[in-house]
Structures are given as C-alpha cells and as structure tokens.
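Undergrad: This is a predicted model, with the sequence first.
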Amino acid sequence: MAAEGPGPSPDTSLVSLYRWLDTVPLSRPRRNIARDFSDGVLAAEVVKFFFPSLVELHSFVPTSSTAQKVANWGHLNRKVLSKLNLRVPEEMIQQLVRSRPGMAEQLLQLLREKIQERQRQRKEGAGQPPAEPAAREEGGYLDTGHPKVQSDSGRGCSQEGAARAVTFPAGAGPGDMRQQLAEREQALHLARDTIQILQAKVGRLEQLLLLKNLRIDDLSRRLQQLQGHRR
C-alpha cells in the first residue's frame, strides 16, 4: 500500500493563515503578531468582520495591562467564542497575554476553522432561506449602538422603503432574489463594520494628539522655568 503524501508544511499553513488574516481590516497594523493579539481586541475584530452581530467592540479595551488583557479574553470566551463552539483554555490565555511566540497563530488557526465551519453551515442553509438569517443578524448588529433602520412604531414605513430600494431584474426567480438580498446584507455589514473601525482609529488618534499637546505644554513650562532660573 502506498504511503499517504505529506500534509502541508507549517510554513505553508502560516502563509495561508496570514493571507486569510490580511483580508480582515484590523484597527491597527500588524507588526508583531504575538504582541498585537495579546489583549484580545484584534481577535474580537476578526470575529466581528465575519459575524457582526456576535461582537460589541466597545466591550474590549486596548491595553498593556495584564489584568485587563485577561479580562478581555475572559469576556471574549464567554460572550463570543462560545457561540462558535470554541473556548480558549486558561493556560493558553496566559500565554497569549504574555505574548509567547506562536500562541497567537495557534489561536487564529482554531478561530479560522470555527469561522469557516460556521460559514459552511450557513451556506447549507439548515432548511431556511438565506435572506432570513441575514435579516436577523442585521437586527442584532444594529442593537450594538448603531441607529436602527426601523422602529416598532414605524416598521411598516421602513419595510416599504426597503422594498423600494431593492430592485430585481425581470424574470428573476426566488433563488436569485434571495442570493442578491444576502449579498446586499453582507455588503451592508462590511460597510458598517469598516465605519466602526475607522471611528475607533479616529478616537485613538485624538487621544494621541491630546497626549502630544500635554507633553508640549509640559516641556514649555519646564523651558520657561529654566529660563527664569538663568535670569
């Protein structure tokens, strides 16, 4: 019996992982993956990109504090990863928090597998039209702080407006309509998620600008004091 061919090498697996990760618009550039993912924030952003309704990014605090990093991972475990049938062991969290080389890649490999598994389940449909879960997920995403498209009192008007906005070519069957609706829902999720990430970037830049101004003020005071002493 002929022996089975060798599986993908570790280097090949990492290249595939990094390419997959590059498709996700993270809020900060990837420099050192062990440190970048140590506080759990970017891991939350990865899940948010694929499943917007599962994650509320404001619940995760970018930090260098070990205690806050552990808190972020604990929250991610309980509120997000559990919905993907994934739980990061405590030992692994401690190693992630300490930026141990290779641990972030291990976590991302597990996360990618669970994300792809859930995507396959959605494609199979589980007996439901594709547009229905997309519509439910949109409602969950809007509950995380974005303005709602429709309210209870104005549900009829909002649905009527949405119906006018979505048009289909003549002769399109129910399958084509559902496919187009699903694609538009996904595009809407991606656009809103990108906006949220950009808003987070703006907030961080504003914080950096404030710190810079405070530093300039402090240096100016010290310079004035030094000049006064010389006189």
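TA: Thanks, I have the structure now.
Undergrad: from here on, contacts and neighbour counts on C-alpha atoms
TA: Noted.
Undergrad: Verify the contact between Gly102 and Ala34 for me.
TA: Yes: counting by CA atoms under 8 Å, Gly102 touches Ala34, with 7.0 Å between them.
Undergrad: Dead centre of the protein: give me the residue that sits there.
TA: For the chain, Glu45 is the residue whose C-alpha lies nearest the centre (CA atoms, centre = their mean; 1.9 Å).
Undergrad: re earlier: please identify which of Gly102 and Ala34 sits among more neighbours.
TA: Neighbours were counted for Gly102 and for Ala34 using other CA atoms under 10 Å; Ala34 has more, 20 against 12.
Undergrad: Regarding the more buried one, what is its secondary structure?
TA: Three-state call for Ala34 (DSSP: H, G, I helix; E, B strand; the rest coil): helix.
Undergrad: so who does the residue lying closest to it once chain neighbours are set aside touch?
TA: Nearest residue to Ala34, sequence neighbours excluded (CA to CA, 6 or more residues apart in numbering): Ser99, at 4.7 Å. Residues in contact with Ser99 (CA atoms under 8 Å, 6 or more residues apart in numbering) are 34-35, 37-38.
Undergrad: tell me the SS of Ser99?
TA: coil.
Undergrad: want to compare, so here's the second one:
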Amino acid sequence: MAQNLEDLYRWIDEHQITRHKKNLNRDFSDAVPLAEILKKHYPKIVDMHNYAPKNSLALKIANWEILNRKVLNKIKINLSQKDQVELAKCIPGAIEKLLLRIKTKVEKKSEENKIEPVNERVYFLEGISNQERHEEVVPIKIRAGSKTLDQKMVPVNIFDRMEQDIASKNEKIAMLQDKLEHLEKMVAIKDERIKDLSQQLQAVGSGTGDTSATPRARFFNKIF
C-alpha cells in the first residue's frame, strides 16, 4: 500500500496543478485539482469553468456533484453522496482511494490506445447526388470493428455543413449546461444561507432572559 501511495504521489506530480501540494485531503477537498488532472486525460468532457475554488462545505460538495455527474460517471467511476461528503470534509484516505482508481483507469486507457489498431476506410454518404460525388471528398477514419458498412465518402461541402451544425448544437448545449450549473450553484448558496439563518434562529431561541425587550416582542405589544 505504501508503494502504491508513493507511485500515486509521483503520478500527481506529473500533472500541472495550480494549487501547491501541502495536504492532499485538504488541497483536493473542493475537487478543483482533480478536475485539472482529469482535464489532461479527458479534455473533451472537462470544462474547468465549472470548478471554482470553494471554502464552504456546501459549495465544495456542489463541485463534487458536478464533477461526478459530468466527468466521473462518463468514465465509469461513480461517487456516492457519502463519498462526496467525505471528500469535501477532507476525511483521510478518501482522496487517495479515488485518485488510485482514476490512475488505474487512465493507465489502462493509455495502454489500450497503444495497441488498438485503427482502420482507415473511405465511405460514401447515402443520398448524395451524382454531381456531389464528383466534388472533393473527405475520408473518414473509423476504428476497426465487427460491424461492416457499405463504402461511403463525404463531400467537403456536406462535411462542412455537418461540422457547422454540430458546432452550433454543441454551443447551445454548452449554454444550457452553463445555465444549469449556475442554478445549481445558486441553490447551494441559498441552502448555505438558510442553514446560517436557521442556526441564528436556534441561537436566539435558546437564549435566556426577558424577551419582552426584543424588537419582535415590542412589535406585538404595540399591536395587542
């Protein structure tokens, strides 16, 4: 186990993390350094704008919820609510356990990419007119697999239109995701505020002494 941890610390040092490593559990408690590590290996699914440094427990948990839903679930690592709370609370061993799982998955992915063959084939797109078939075409790379398809090629103009459509849809999806994340953060802030107010009310309610002098008591005395 000690050797595994030494390997893990060396692996972490191979990544550029904006936060200086002092205490691993505390440094990773808001999920930001882990998001930076995952960004290197899964750049398409990690958006660093979603993960800002946090101090309060509720907002740290909110970061973990977003990272779990948007990234970890997609690489088949699922954090329970208990896991997220333990990570946010800096429970010893929680982050090491998660990082070891991620390290193993990243290394396995790297090995698979080295040995998996890529088969380049040319495809014609169904429904293309004869005139379009004489235009410049774009060959498409696909991974070799058991599924066999008729040969197709994509004309440049159609390929460009498809790329533009995809980019436009991705932009709309990103905007909706940003709105959702903003609402989630606002809910987390609201929950934190409600918690603070509840604690203040409990403190007032548990106080001793003559309550008739309180502003609320004076208000009701005026009414009645």
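TA: In hand now; what should we look at? Bear in mind that the values here come from a model prediction, so they are computed numbers and not experimental data.
Undergrad: What lines up with the residue nearest to Ala34 of structure 1 in structure 2?
TA: Matched by TM-score structural alignment, Ser99 of structure 1 corresponds to Cys90 in structure 2.
Undergrad: and Gly205 of structure 2, how many neighbours does it have?
TA: Around Gly205 of structure 2 sit 10 other residues, with neighbours defined as other CA under 10 Å.
Undergrad: same question but for Asn77 of structure 1, I mixed them up
TA: Using other CA under 10 Å, the number of residues around Asn77 of structure 1 comes to 21.
Undergrad: cool, and the one 4 residues further on?
TA: Neighbouring residues of Leu81 of structure 1 were enumerated by other CA under 10 Å; the total is 23.
Undergrad: Show me what it aligns to in structure 2.
TA: Applying TM-score structural alignment, one finds that Leu81 of structure 1 aligns to Leu72 in structure 2.
Undergrad: can you check Arg136 of structure 1 too?
TA: Alignment note: Arg136 of structure 1 maps to a gap in structure 2; criterion TM-score structural alignment.
Undergrad: likewise Thr194 of structure 1?
TA: Under the alignment by TM-score structural alignment, Thr194 of structure 1 pairs with no residue in structure 2.
Undergrad: can you check Phe51 of structure 1 too?
TA: Checking TM-score structural alignment: Phe51 of structure 1 goes with Tyr42.
Undergrad: Would you mind measuring from that match to Ser110 of structure 2?
TA: Distance of Tyr42 of structure 2 to Ser110 of structure 2, computed by CA to CA, to the nearest Å: 11 Å.
Undergrad: more crowded one of those two?
TA: Applying other CA under 10 Å to Tyr42 of structure 2 and Ser110 shows that Tyr42 carries more neighbours, namely 16 against 12.
Undergrad: after the biggest helix by length in structure 2, next one along is what?
TA: Secondary structure of structure 2 per DSSP state H: the longest helix is helix 156-205. Downstream of helix 156-205 of structure 2, the first helix or strand assigned by DSSP states H and E is helix 215-223.
Undergrad: So the residue nearest to Ala34 of structure 1 versus Leu86 of structure 1, what's the distance?
TA: On the measure of CA to CA, Ser99 of structure 1 and Leu86 of structure 1 end up 21 Å apart.
Undergrad: now swap in Tyr18 of structure 1 and tell me
TA: Going from Tyr18 of structure 1 to Leu86 of structure 1 by CA to CA gives 20 Å.
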